[in-house]
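>>> Provided below for reference: sequence and predicted model.
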Amino acid sequence: MEPLLHVQNLKKSFKDKQALKGISFEVHRGEIMAILGPNGAGKSTTIRNIMGIMYPDSGTIQFNYNGKGIPKNKIGYLPEERGLYKNVKVMDILLYLADLKDYPIQQAKERVLYYLKKFDLEGKENVSVEELSKGMGQKVQFIGSIIHEPDLLILDEPFSGLDPVSQDIFKDEISQLAANGTAILLSSHQMNLVEEMCDRLFMIQNGQKVIYGTLDDVKKQYANYKCTISGKNSMEQMQTIPNVDRIEQNGDTIVLHLESDVNPPLWLQQLPEDLHISELKLNRISLHEIFIDIATDQHLMKKGEDEIYA
């Protein structure tokens, strides 16, 4: 995939606090890349620098276009803090947003009607924004971020406040946009959705890169498997099982975190025959668990030999 956006050694300070400490990454055409991190990590500052809302102290932000500067008519942005004019009709606000991006109005009108139907808002074009539910308003703002067919789409917590049906609609449309070549930078705290949708991850903490790579790379880096066993078993039984790094117990459910060099099929053969197993699940750790481990500085998970995070 071709890189559309290059961020190189980006630094930004506010008074005596350094919000960004030399971060670098790329976003490619046709991919969904997640930008992750706990609150205050520097995600919003990074996005605002890319958007040209603020400017870095040093470093470069380059787009794969002829000319210099930020091609704002090629960028779509869904901010975390939603904001549409309340007393304006849906069609009018969306056409206004398209006009700001120099997008042909007649073509924009056709796209508005198409997306209103697709997002189950057919017939709402002449309804004022203030009459819409929160979820409907979020759909309208999402349409506003893609109405001009952007090459780069930046989504900041796009699933916040959506019901499961609306989440699926958003997921399908975001995936389709990427399949059609749009470069997507997605910020979200919903790790299950990130894990389901994203091709690559860039995680920052305290303004610094901590993870950068594909989801598969990240999981291989944290090569740990975990085995979850439900049943009435004692901790003493579990402590006799070889190649276990640590054990967690919650009632009748015990989680065995395995050492990084374990061969899962062979390891399963070493489980005691007298274990009571009503349910057993063996899988890699989730992105949610990786996020929590890094964000809270627990360092419970062991990295492999090939470093993918600093």
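Perfect, thanks for sending it.
>>> drop to CA atoms for contacts and neighbour counts, all remaining ones
Will do.
>>> residues contacting V112?
Going by C-alpha atoms under 8 Å, 6 or more residues apart in numbering, V112 touches M91, L94, I143, I147.
>>> show me the strands in the stretch 201-310 of the chain, by range?
According to DSSP state E, counting those that start in this stretch, the stretch 201-310 of the chain carries its strands in the segments 208-214, 225-230, 244-250, 253-258, 279-284.
>>> so which other helices or strands are in contact with the last one?
Translated: strand 279-284. strand 225-230 (3 or more C-alpha pairs under 8 Å, 6 or more residues apart in numbering; DSSP states H and E).
>>> ok, structure two:
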Amino acid sequence: MLRLDGVSKSFGERQVLDRVSFSVAPGNLTGFVGGNGAGKTTTMRIILGVLGANTGAVTLDGRPLEARRRRRFGYMPEERGLYPKMRAAEQLAYLARLHGFDRGAANRRARALLERLGLEERADDALESLSLGNQQRVQIAAALVHDPEVLILDEPFSGLDPLAVEVVLGVLAEYADRGVPVLFSSHQLDLVERLCDELVIIAGGQIRATGTREQLRKQWGVRRHELASAVDVGWVRDVPGVRVVEFDRGNALFEAADEVAQQVLSLAVQRGPVLRFGPVVASLSEIFKDVVTDDVAPHQTEEVAA
């Protein structure tokens, strides 16, 4: 398990991380989400040892991370960092050899990864001749070419078309299925919601929430209910404890505690046929908005997964 405990970081007078604590379990795809400047990239760089923390610790399987173990990490930075004039396969093989693969194994691994990512026909093209989306796929392959024990990916889906996204999702899921902890950041909350086992939300350098989708919905999701009736439901606005979000004659979307929602249902049945009634599951985008704009002081959740 990859774990951060009380990690803080300042640049001069500006504190960018404040007692950040969370963990990424083996075999889990963990989404790391937050707005620009929230502290995601700084956190990832501290995990990788690129930056040092002012306080706190990063451990893997209960042991402090040393440079030797960090070399077994796969990292994809948000900024592309490959050599633009090298051919894709040549570049990946070069990186594999830096990690100790012999020439033959490095070449085989490079081409196998490019094939898996749908780039076998572009293997011998210079990186600068590829589209931005294909360059992104090569960058992902570079993070995987040495068969890493941990994956840290900063915005891996940026610039990918929907088909490429599905291919990359499949590759990451394969690594997770092998027991590799995978942490990635993304602004594409719909993808994070669909893909991730666990979520970590950061804002202002502090962890605001962690957990599974279901745990976050239970803790943060506003209780919304949908009512569809054969008669006008404008009266719902007058029920104490109800806030109507959307209304269109016989249809209402409203926020209310469960017991108040049941009162609304009883009143609706008395007034006419109820066509549809039930809770509306909060999306990750709605939960994210609630979490990062919450008035209460941010709180740390100690575990992402047991």
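Everything's here; your move. What you see is a predicted model; the values in this text were computed from it and never measured.
>>> so after superposing, what's the score?
TM-score of the superposed chains, computed with TM-score structural alignment, normalised by the length of structure 2, equals 0.85; 296 aligned residues with a C-alpha RMSD of 3.0 Å.
>>> returning to that earlier point: put together a markdown table for the contacts of V112 of structure 1, with secondary structure on each row.
Shown next, in a markdown table, are those (DSSP: H, G, I helix; E, B strand; the rest coil):
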| residue | secondary structure |
| --- | --- |
| M91 | helix |
| L94 | helix |
| I143 | helix |
| I147 | coil |
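>>> relative to K68 of structure 1, which of those is nearest.
I147 (24.1 Å; C-alpha to C-alpha).
>>> quick one: contacts for I47 of structure 2?
V58.
>>> what's the counterpart of it in structure 1?
Aligned by TM-score structural alignment, I47 of structure 2 pairs with I50 of structure 1.
>>> which of the contacts of V112 of structure 1 are buried? Put it as a PyMOL command.
Selection of buried members from the contacts of V112 of structure 1 for PyMOL, criterion 16 or more other C-alpha atoms under 10 Å:
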select buried, resi 91+94+143+147
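>>> name the nearest of the contacts of V112 of structure 1 relative to I285 of structure 1.
For the contacts of V112 of structure 1, the nearest to I285 of structure 1 is I143 (34.9 Å; C-alpha to C-alpha).
>>> what sits closest to the aligned partner of the closest one in structure 2 if chain neighbours are left out?
Counting by TM-score structural alignment, I143 of structure 1 lines up with A141 in structure 2. Closest residue in space to A141 of structure 2, ignoring its immediate chain neighbours: L113 at 6.2 Å, by C-alpha to C-alpha, 6 or more residues apart in numbering.
>>> that neighbour maps to what in structure 1?
By TM-score structural alignment, L113 of structure 2 lines up with Y115.
>>> name the SS class of its match, please.
Recorded secondary structure, Y115 of structure 1: helix (three-state DSSP).
>>> and it, how many neighbours does it have?
Residues lying near Y115 of structure 1 (other C-alpha atoms under 10 Å) number 19.
>>> would you confirm that it contacts I143?
Yes. Taking contacts as C-alpha atoms under 8 Å, Y115 of structure 1 lies within contact range of I143: 6.9 Å.
>>> what segments of the stretch 1-150 of structure 2 are strands?
2-11, 14-24, 29-33, 55-60, 63-64, 73-76, 150-154.
>>> what span of structure 1 lines up against the last one?
Looking back up the chat, that one is strand 150-154 of structure 2. Mapped onto structure 1 using TM-score structural alignment, strand 150-154 of structure 2 spans residues 152-156.
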